[in-house]
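Novice: Here's my sequence, what's the structure:
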Amino acid sequence: MSQATRPDEPSRAEMRRWRRYLADERAEAAVYRDLARRRTGEERAILLALADAEGRHEAHWMSLLGEHAARVPAVSLRTRILGFFARRFGSVFVLALAQRAESRSPYESDAHATPAMAADERIHQEVVRGLAARGRVRLAGTFRAAVFGANDGLVSNLALVLGIGATGVSATTVLFTGIAGLLAGALSMGAGEYVSVRSQRELLAASSPDPDAHTAVPHLDVDANELALVYRARGMTEEEALDHARAVVAEYDPAVASARAAELRELGAAAEGHEEIGSAWGAAASSFSFFASGAIIPVIPYLLGLTGLAAVVTAAVLVGIALLVTGTIVGVLSGASPWRRAFRQLAIGYGAAAATYALGLAFGTTIA
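Specialist: Predicted coordinates for the structure are as follows:
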């Protein structure tokens, strides 16, 4: 990195900006060190290397600030939140926040940051993305079911409650309709998720080679080698498959083949979890629970005894807050803009609810 050159007379605005950068670099280095304490091996080494890089950036701003470096302001709220989660959880959620933070670096447009610093920040984003990707893979199956279940519960039951409520029926009818929708939807989501994940796992298992197929090799006719068809089915040309099959038959060793079969069984057992898909029972339980937790929210006003327009408005507000929260979580974990995801969830949910509410008004009476 090139040596920092301090301007002769930096403006007060520049001094404030440098202090803010210095505070954020120190805090981000602390975040990576906190994360490293919860990791081992290669991940720990990578996180400590990121902390060292932030330390180099810190030194740059300290060089520019000189004696003024002692007056460093409090770090930004974003960085404080990141540090809080890193110290207490150290999960993929924190890595996703760190990825988002690295993507917003202002160094490329700041004349007082070196090109090497701007390049570092861009690469840091990719490094953190790679670390977070491992956790995202583990979360993918169950997390997908959880988020889908919660949002489906929120939107479908809000639409159901508002649509029925707009017809002018009693609050008791709306309440029991909402509870029925909660139970029916949660059971349907849980069952559907179980069948979906279980079927996908069974399809993957059916595609795995049979570890005991080697026992047929000694009995094959080398001149009419059915084994060649196996290799052709796996993508080899006819000539390649035949040559490879003849070599396998000629060099077959029962002890070596048995050892290889044992390895395949171990690999199959290790892959049984299929982390990117998730557990069928885990996905079903998550889907059921999160659908129910989302679907109960539109019913809360009626459980509290509210009726008419007050119940409708309260249900819409509560669901809107919940949709913003789930959308923000999805945005953070995906490394995208949390606000865009949050308002997208809100718009979709309110759009569906507004449509059923309008239908309820059209075919019913008025809200009591």
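Novice: Going by C-alpha atoms from here, please, whenever you check contacts or count neighbours.
Specialist: OK.
Novice: Just give the nearest non-adjacent residue to Val249, would you?
Specialist: Excluding its sequence neighbours, the residue lying closest to Val249 (CA to CA, 6 or more residues apart in numbering) is Val217, at 6.2 Å.
Novice: Check which helix or strand the nearest residue to Leu303 once chain neighbours are set aside maps to.
Specialist: Using CA to CA, 6+ apart and skipping the chain neighbours, the partner closest in space to Leu303 is Leu175 (7.0 Å). Assigned by DSSP states H and E, Leu175 belongs to helix 171-206.
Novice: so how far is that helix off the chain centroid?
Specialist: Averaging C-alpha positions (CA atoms, centre = their mean, to the nearest Å) puts helix 171-206 22 Å from its chain's average.
Novice: just stretch 92-99 next, same as before
Specialist: 10 Å.
Novice: one more, for comparison:
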Amino acid sequence: MSAPAEPTTRDRRRWAQYLVNERAEARVYRALASRREGEERDILLALADAEGRHEAHWLGLLGGEPKRLPSPDAGTRVLGWMARRFGSIFVLALAQNAEGRSPYDDEPFATPTMAADEKIHHEVVRGLAARGRRRLSGTFRAAVFGANDGLVSNLALVMGIGATGVAPQFVLFSGVAGLLAGALSMGAGEFVSVRSQRELLEATEPNNFADAALPDLDLDANELALVYRTRGIPSDEALERARRVVAAAHAADRSVPYARPIEVAGDEHDVVGAAWGAAISSFLFFASGAIIPVLPWIFGLSGLTAVVVALVLVGIALLSTGAAVGLLSGGSPLKRAVRQLLIGFGAAAITYLLGIAFGVSLG
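Specialist: As a prediction, this is how the structure comes out:
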């Protein structure tokens, strides 16, 4: 893309904005790097250096440091504030979104290298964020699932009960009962799920049951190769590996029991986690969501006022969890937040209408 021969005042203002944004983004990466070690730290510092090269490009076009500079974009300022204080996976997710909105593809004064750099930066930040997402995925899934289940199910419960026109005390009792029943169900279900999964994996793990028999196997025709083939190793490689192991066993001192573990091929099983820890976490996550719809009745509200306050509180919580999912997944926080809100309020609307059909409307 060829640049115009004579830049305008508007062009120079745009360059100044690019300049301060590049500086702010470099500070974000340095702030993140200060909270990390090893390879991730080096990668983040390299990104900051790349932003510095872009900064130098705009400085050159401007003919040096301008006397007055604009403030960085609002999104970049928020990103910098979060990076200095949190340095979390949320910041990398926000940075990923920011790198994906680079204006350099359509900027006549940006070089093709700069536009290419921004695309690579997006992928690099996505990779860094992906590491954090993998570390966080199990806990985050349990937290979002448990909290949203508590929010939606208990909101639907108190809306349906409240719409029948029963006394506020009954609505409160129903909400608390729903909280305890749901949280206990979630905790018990997670305990059984994790314990069952661990038992299933333990049953499939290789063991040392046959290790003591290795020295007695025939070197040329032995069934150890079949063990390796069951683990996905090709037959020729399995036979060669079996021969090496049996040869080593024959060379060992026969007076000493041979205890060499059979080699295990393939990836290790993922860590499932502790059943009690998963159960307690699920209980607490569900309860933290389920308590919110009940708060108006706990504080003595009733009727339509309690319903409206409950909807507002739950709406804020649903928007927050939806936005968090959007940030961590690299998607649009607004879309995910609205989706969560519509799902939660849709379920509540259905039970509210059913409550009206079965009883007296709110008074």
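Novice: Any idea what the TM-score is?
Specialist: Superposed pair, TM-score by TM-score structural alignment, normalised by the length of structure 2: 0.89. Supporting alignment: 358 aligned residues with a CA RMSD of 2.8 Å.
Novice: Packing partners of the helix holding Leu175 of structure 1?
Specialist: helix 115-165, helix 280-295, helix 300-303 (3 or more CA pairs under 8 Å, 6 or more residues apart in numbering; DSSP states H and E).
Novice: What residues in structure 2 pair up with whichever helix or strand comes after the last one?
Specialist: It stands for helix 300-303 of structure 1. The C-terminal neighbour of helix 300-303 of structure 1 among helices and strands, as given by DSSP H and E, is helix 308-333. Per the alignment by TM-score structural alignment, helix 308-333 of structure 1 matches residues 303-328 in structure 2.
Novice: got a list of contacts for stretch 81-100 of structure 1?
Specialist: By CA atoms under 8 Å, 6 or more residues apart in numbering, the list of residues contacting stretch 81-100 of structure 1 from outside reads 27-28, 30-31, 34-35, 38, 124-126, 128-129, 131-132, 135-136, 332-336.
Novice: switch the cut-off to 6 Å
Specialist: 31, 34-35, 125, 128-129, 132, 135, 332-333, 335 (CA atoms under 6 Å, 6 or more residues apart in numbering).
Novice: aligned partner of Leu79 of structure 2 in structure 1?
Specialist: Aligned partner of Leu79 of structure 2 by TM-score structural alignment: Leu82.
Novice: what's the helix or strand for that match?
Specialist: helix 77-88.
Novice: how big's the offset between that helix and structure 2?
Specialist: On superposition with structure 2, the mean distance recorded for helix 77-88 of structure 1 (mean CA distance after the TM-score superposition for structure 1) is 1.4 Å.
Novice: List the buried residues of that helix.
Specialist: 79-80, 82-83, 85-87 (16 or more other CA atoms under 10 Å).
Novice: cool, and stretch 190-204 of structure 1?
Specialist: Residues of stretch 190-204 of structure 1 classed as buried: 190-195, 197-198, 201 (neighbour count, 16+ other CA under 10 Å).
Novice: and what of stretch 350-368 of structure 1?
Specialist: Buried-residue list, stretch 350-368 of structure 1, by 16+ other CA under 10 Å: 350, 353-354, 356-357, 359-361, 364, 367.
Novice: Mind picking the two most distant members of the residues you listed?
Specialist: Using CA to CA, the buried residues of stretch 350-368 of structure 1 span at most 20.3 Å, a distance reached by Tyr350 and Gly364.
Novice: ok, the buried residues of stretch 190-204 of structure 1 vs Gly320 of structure 1, which is closest?
Specialist: For the buried residues of stretch 190-204 of structure 1, the nearest to Gly320 of structure 1 is Gly190 (23.9 Å; CA to CA).
Novice: Give the aligned equivalent of that closest one in structure 2.
Specialist: So, by TM-score structural alignment, Gly190 of structure 1 is matched to Gly187.
Novice: what's the closest non-adjacent residue to its match?
Specialist: In this structure, Gly187 of structure 2 finds its nearest non-sequential neighbour in Ala279, 4.1 Å apart by CA to CA, 6+ apart.
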